[in-house]
Structure formats: C-alpha cells, structure tokens
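need a structure here:
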Amino acid sequence: MTLTPIPIDDRPSAFQTHFNLEFHNTALITEALRASGVIDREGNKSLAHIGDTVLQLSLQLEGRARRATREQINYATQQIAANVNLTKRGFALGIDAYIWNNPSQGNSVSPKVMATTMEAIIGAAFLDMNRDMAEVQSIIDALGLVWPE
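Purely as a prediction, here's the structure:
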C-alpha cells in the first residue's frame, strides 16, 4: 500500500496535529521541517545547532538531578544526542513524512537529514517556548530522547 504524501504546505500543521503540539510561531516549525537546499543552503541547520545544544543541556541537567557521575552524564549524552539515535527515533516516529526534502534527494530522507531535523525541531521549540527548558522538555520527551532508566 502506497501512502499519499502530505502536501508540502500542510506538513507543519499536520506535524503539530500528529504530535499534539502548538507552535505560536509556525514559521519556526516550518523552518525546522525544511532540509537544506530546499529554499536556501541553510535550511534547518541553524535551528539544529540550537536544538543540539538544548538537547545536550537537557540531558546534562537530568543527569545532575539524578546525581549521576560526570562519566555517566557524558555517556548518556553521547548516546542519546548521537546522530544515529536521533535518526532511529525520527524514523520510528514517522517524522520523515513531514520533512520538506531537497528535491535533488528525491523522496527518501537521508539519515543525516533526519538527525538534523530532529535537532531542528528541538531548536524551534526552544525558541517558540521563550527558552523555557521545562516546556521544551515535553517536546524532548515526546521525541523519546530521554535519560535511560
């Protein structure tokens, strides 16, 4: 069975509906779902840079709250924030259906684009939620990027 792709213009709102999210600034989630090369060379990369930092900070804060050692915090952060894990989680959640991919890449989303998009979603949420880490944590949790039990 072939699924009908979500029209590009509908992807940001469909993403928000599917994940029960509401971005006040929809331009941020639109940018987060746009791979580089679609409109410009940058695409979602600047949001991804922010999101990577926010995810790592979130994991470090959680580790500290759990009284984990520095080595445990570093290990958990490296594992959870790794591109391999971000890619795996993104595909498992079906986020590839919402990405506006570079036309030169065809319809398939590469692992790198998926990892970058996952980070960009976190970055967009951080900016949209006025840099409130507690609120952003709900997005990180929804993406399954949580401290290991």
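
can we go C-alpha only for contacts and neighbour counts from here?
Noted.

so how far is Arg66 from the residue nearest in space to the middle of the chain?
Centroid-nearest residue in the chain, with CA atoms, centre = their mean: Met118, separated by 2.1 Å. As for Met118, its distance to Arg66 is 25 Å (criterion: CA to CA, to the nearest Å).

now swap in Ser108 and tell me
For Ser108, the distance to Arg66 - CA to CA - is 39 Å.

Verify the stated contact: Ala76 with Leu59.
Yes: at 7.5 Å, Ala76 counts as touching Leu59 under the criterion of CA atoms under 8 Å.

can you count the residues close to Arg64?
Neighbour count for Arg64, taken as other CA atoms under 10 Å: 14.

Second input sequence below; structure requested for side-by-side comparison:
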Amino acid sequence: MSTAMYKLKLERAEVIIGYHPRKPAEFYLWEALQVAGSGQNLIGGRRVYDGNKRLAIVGDAAMASAIAGPWYEQNDTLGAWDTKRQRLLSNANLARVAHETDLVGCMVVNPRNPVQASTKLAANVVEAVIGAVWLDSDESMSAVRQVMETLGLGLNGMVKLNPFSLL
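Now for the predicted structure:
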C-alpha cells in the first residue's frame, strides 16, 4: 500500500472516531484497520497474522466495561444488563455503525483478494478500533466512552462521560 493511501485511511479513521492517537509510533489504529490476510504481518513490532482480531477482543472487553459501570450505578437488573449489552454490542449493531460511519471504507484488505465487509468483518473493525483507543490511551475509559459516543454507541444514555474524569 502506498504511503499516501496509508495516511488517507488513517486520517479518515481518526476523523470518523474523533480521536487522535497519543502514541502514533505504536500503530494501534493502523492495526485495527487490518483485515486478516491484508498482507501486513508486523505492525509496531507486533505480529498481526490475524489482522485486527486480537485488538477486537480487547475492544469488545473495553466496550463491555464502558457500559457495565453506568448499568451498575443505575442499580438495574441482570436481565436489563444482558438486553442492553446484546443490543449495543451485537455484531449486527456494530456492523451497522461501521457501515454508517464508513469505517469499513478505512479497512485494509489484500488488494489481490478483496473481501466484502461482512457483518463479522465490519463488527470486528469497530471492536478493534475501540481496542486501539483503549491501548493507545493507557486504558482510559473516558477515551473509550468518548469514541463510543462519537460512533453513536451511547444508546439511551448508557455511555456517559463523567465531566470530572476529563479534568
């Protein structure tokens, strides 16, 4: 991939998520945009044979944590937790977000074997981007919540920024 295309995809992703990496030399966001088989095997000194899948696991856990705190504070039921988590973090909803924000347009695929952004691939890119933000921000839940809000994942006020955490 050309340097110009690399920069274009990264800059576009930054605009979409409303987050500029604090540690650009780690290339977490670039890793998040990689689909398995993209041809990138080493990013920031890390092996990424599976593309963004490892970051997607981190992002999935970070998003669940981001909505768990407010759920707990609301003293809501276990059933309500399960419903809200499934509705907000389902592959279908995350894929919808990826398509509506055009994060799918930032994905890096193998040019010799282009793939369509299936529900799973599109959901993975959202999860991986959140994982990248989590790691890049030194595990800042405020940064994760802010990107989730920017992407439209603050369903029914479940994800709220604590104004004091930004001080």
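
what's the TM-score here?
The TM-score (TM-score structural alignment, normalised by the length of the first structure) is 0.87; 144 aligned residues with a CA RMSD of 1.9 Å.

quick one on the thing from earlier: what residue in the second structure is paired with the residue nearest to the centre of the first structure?
Using TM-score structural alignment, the partner of Met118 of the first structure in the second structure is Val126.

what stretch of the second structure does the helix ranked longest in the first structure fall on?
Ranked by number of residues, the top helix in the first structure under DSSP state H is helix 45-65. Aligned by TM-score structural alignment, helix 45-65 of the first structure falls on residues 53-73 of the second structure.

can you pull the buried residues of that stretch?
53-56, 58-60, 62-63, 66-68, 70-71 (16 or more other CA atoms under 10 Å).

Stretch 100-107 of the second structure now?
Buried positions in stretch 100-107 of the second structure, judged by neighbour count with 16+ other CA under 10 Å: Thr101, Leu103, Val104, Cys106, Met107.

quick one, helices of the second structure?
So, for the second structure - with DSSP H - the helices run 3-17, 28-32, 53-73, 78-89, 91-101, 119-136, 141-151.

got these as CSV, with distance to Ser38 of the second structure columns?
Output for the helices of the second structure, formatted as CSV (distance: least, CA to CA, whole Å):
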stretch, distance to Ser38 of the second structure
helix 3-17, 13
helix 28-32, 10
helix 53-73, 12
helix 78-89, 25
helix 91-101, 18
helix 119-136, 12
helix 141-151, 24
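
The longest helix of the first structure to helix 83-93, inter-axis angle?
When axes from the mean of the first three to the mean of the last three CA atoms, to 10 degrees is applied, the directions of helix 45-65 of the first structure and helix 83-93 differ by 100 degrees.

how close does helix 45-65 of the first structure sit to the second structure?
After superposition onto the second structure, helix 45-65 of the first structure sits on average 0.9 Å from its aligned residues (mean CA distance after the TM-score superposition for the first structure).

what's next to that helix, contact-wise?
For helix 45-65 of the first structure, contacts defined as CA atoms under 8 Å, 6 or more residues apart in numbering pick out 31-32, 35-36, 69, 72-74, 76-77, 81, 116-124, 126, 133, 137, 140, 146-147.

cool, stretch 120-136 of the first structure as well?
Outside stretch 120-136 of the first structure, the residues that touch it by CA under 8 Å, 6+ apart are 23-25, 28-29, 32-33, 44-52, 54-55, 58, 139-140.
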